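A.B. asks: Model the structure of this input:
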Amino acid sequence: MPLLALGLAKLFSLNSALTAGLVLVGSLNGGQSSNLCTYIANGDVALSILMTLATTIGATFMIPLISTVLLGQSVNIDAAGIAMSTVQVFLIPMAAGMLLKRFASRAVDAFMPLTPVVGVVSTCLLVGSAVAQSSSAILAEGLTLQWPVMLIHILGAVAGYWMMRFAGQDEITSRTSGIETSMKSSALGFLLA
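C.D. replies: Predicted coordinates:
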């Protein structure tokens, strides 16, 4: 994804600041919303969670390395902050969900049909808030910025899916990989930008 980002930046002749931003997007870990999308798409949620967790842990040292190699400048990462965020936003809710399912399965089963709607609305509000705070910069760059950002996510999904298919994986695993590859942690990206 970082190399794809760099290629798109060159293709669209982005300036150095936008190139750095696009490479940063390509380097980001999987977002927690990918787990929700995997659930909605009938993918392998356990695999999605493991991929998100692995890329989140890897982001603490890979983002500075990738930015140094591809851009010649390092991006400082707050490893302790990422660890705390992972615990708060990822591990605690996951553990709470597992405990609720174990000890209050009837209540959880009754609520399950609503979880996709609640998850999508919550995600839209959170991401929408972050985008709104940067809307003037996004609109000022126009399609020069919007096309490469859109393409990195679309091409990431296609690459994630087809790489798994070519590796002999089944449809569900491939779909999960495509979703996980294309959906990035908007929260970390917003903090680093």
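A.B. asks: alpha carbons only for contacts and neighbour counts from here, please
C.D. replies: Fine.
A.B. asks: Work out for me the element the residue located most distally from the centre of the chain sits within.
C.D. replies: Computed with CA atoms, centre = their mean, the maximum C-alpha offset from the centroid of the chain is found at residue 106, amounting to 31.5 Å. Assessed by DSSP states H and E, residue 106 sits inside helix 105-111.
A.B. asks: could you point out which element follows that helix?
C.D. replies: Sequence-wise, the next helix or strand downstream of helix 105-111 (DSSP H and E) is helix 115-133.
A.B. asks: what's the helix or strand harbouring residue 85 in contact with?
C.D. replies: Assigned by DSSP H and E, residue 85 falls within helix 79-86. Helix 79-86 has contacts (CA atoms under 8 Å, 6 or more residues apart in numbering) with 53, 56-57, 60.
A.B. asks: Here is the second sequence; please produce its structure so I can put it next to the first one:
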Amino acid sequence: MFYIVMKAVKKKWLIAPIIGVLVAVLFFGIHSSLANGIVMSGIVPSGTSANLNSLIGGGDVAYSVTMSAVDTFIGPILTPLLAKLFVGTGVHIAYFPFVWKMLRIVFLPLLTGIIIQSIFPLARIFLKSFAPILSSLALYGIVLGVVSDASDVLYRNSGILLLVGIAVIFQVGAQMVIGFLYGKALRIDKSSCRSLVFEIGICNSALAAVLSNDVFGPLAAVAAILNMVCNLTLGGFVASYMKRTANSRHEGYENSSTVTEVEIS
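C.D. replies: Now for the predicted structure:
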């Protein structure tokens, strides 16, 4: 399984950046703020909502979580390198401060949670019920912070939002489709293939928004936030469709089994 995970992770870090660059160039040209935000959404690790959608859609949750964990650990290395490669010629990116920023955003909260759980094991039980609310509040805080910074820019460029929305829908949708096709090419089981759809299709758009805002400006962060909205809506729709499809097949199998038993009796 670990070999399949590593193979999928390598392709994820190839597929998502290429699609991000192609969509950015196609819709906004080279080295514009919006293009940089689109690219950033394609070069960050997969988002936690990928695990949730895998669960809803009948995917292999263990496969999804393992891939997300590997993504998270290699993200602080690959994301700055890819940012330097794809947008560094248009915007000066200091590599090590960028790495340190990712470590603070991704690893410090993770390490803090691990330490708290190891020292205070009862805290895990107490905080478990509040974790979804706390994560949602943190997400809303990021969105409000970025949107408030970009309010003037959005007011002057409100007409561009529709085009950005179309671009991110195309970006996320293309990543999901290619993720599914790649899963088929690997000949993995259906549940793992479903998880791969979300692992390749859904990015950590909150991280992309923070990094875009700090490095490229608020307009770039708006593109990442719209990617977040698309992740939640399109990802949820695809997961629900997968669930309905799986239930329909299961019911059809049960009905056919019942008919066969009746005929035999």
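A.B. asks: name the helices or strands packed onto the helix holding residue 106 of structure 1?
C.D. replies: Contacting helix 105-111 of structure 1 under the criterion 3 or more CA pairs under 8 Å, 6 or more residues apart in numbering; DSSP states H and E is no other helix or strand.
A.B. asks: Give me the distance between it and the centre of its chain.
C.D. replies: How far helix 105-111 of structure 1 lies from its chain's middle: 28 Å, per CA atoms, centre = their mean, to the nearest Å.
A.B. asks: can you pull the buried residues of it?
C.D. replies: Across helix 105-111 of structure 1, burial judged by 16 or more other CA atoms under 10 Å covers residue 108.
A.B. asks: Distance-wise, check the residue farthest from the centre of structure 1 relative to residue 100 of structure 1.
C.D. replies: Distance of residue 106 of structure 1 to residue 100 of structure 1, given as CA to CA, to the nearest Å: 9 Å.
A.B. asks: before we move on, what about residue 38 of structure 1?
C.D. replies: Distance from residue 38 of structure 1 to residue 100 of structure 1, by CA to CA: 21 Å.
A.B. asks: what does residue 149 of structure 1 give?
C.D. replies: Going from residue 149 of structure 1 to residue 100 of structure 1 by CA to CA gives 38 Å.
A.B. asks: Of those two, give the one with the bigger neighbour count.
C.D. replies: Neighbours were counted for residue 149 of structure 1 and for residue 100 using other CA atoms under 10 Å; residue 149 has more, 18 against 14.
A.B. asks: what does the more buried one align to in structure 2?
C.D. replies: Under the alignment (TM-score structural alignment), residue 149 of structure 1 pairs with residue 168 in structure 2.
A.B. asks: That match and residue 39 touch, don't they?
C.D. replies: No. Contact between residue 168 of structure 2 and residue 39 fails when scored by CA atoms under 8 Å: they sit 10.4 Å apart.
A.B. asks: for the stretch 1-150 of structure 2, what spans make up the helices?
C.D. replies: Using DSSP state H, counting those that start in this stretch, the helices of the stretch 1-150 of structure 2 run over residues 2-28, 33-42, 49-56, 61-86, 95-102, 108-119, 121-128, 131-149.
A.B. asks: Identify whichever of these lies nearest to residue 174 of structure 2.
C.D. replies: helix 2-28 (7.5 Å; CA to CA).
A.B. asks: Tell me how far the closest one lies from the chain's centre.
C.D. replies: Distance of helix 2-28 of structure 2 from its chain centroid, counting by CA atoms, centre = their mean, is 11 Å.
A.B. asks: And that helix, what's buried?
C.D. replies: Quick answer for helix 2-28 of structure 2 (16+ other CA under 10 Å): 5, 8-9, 12-13, 15-25, 28.
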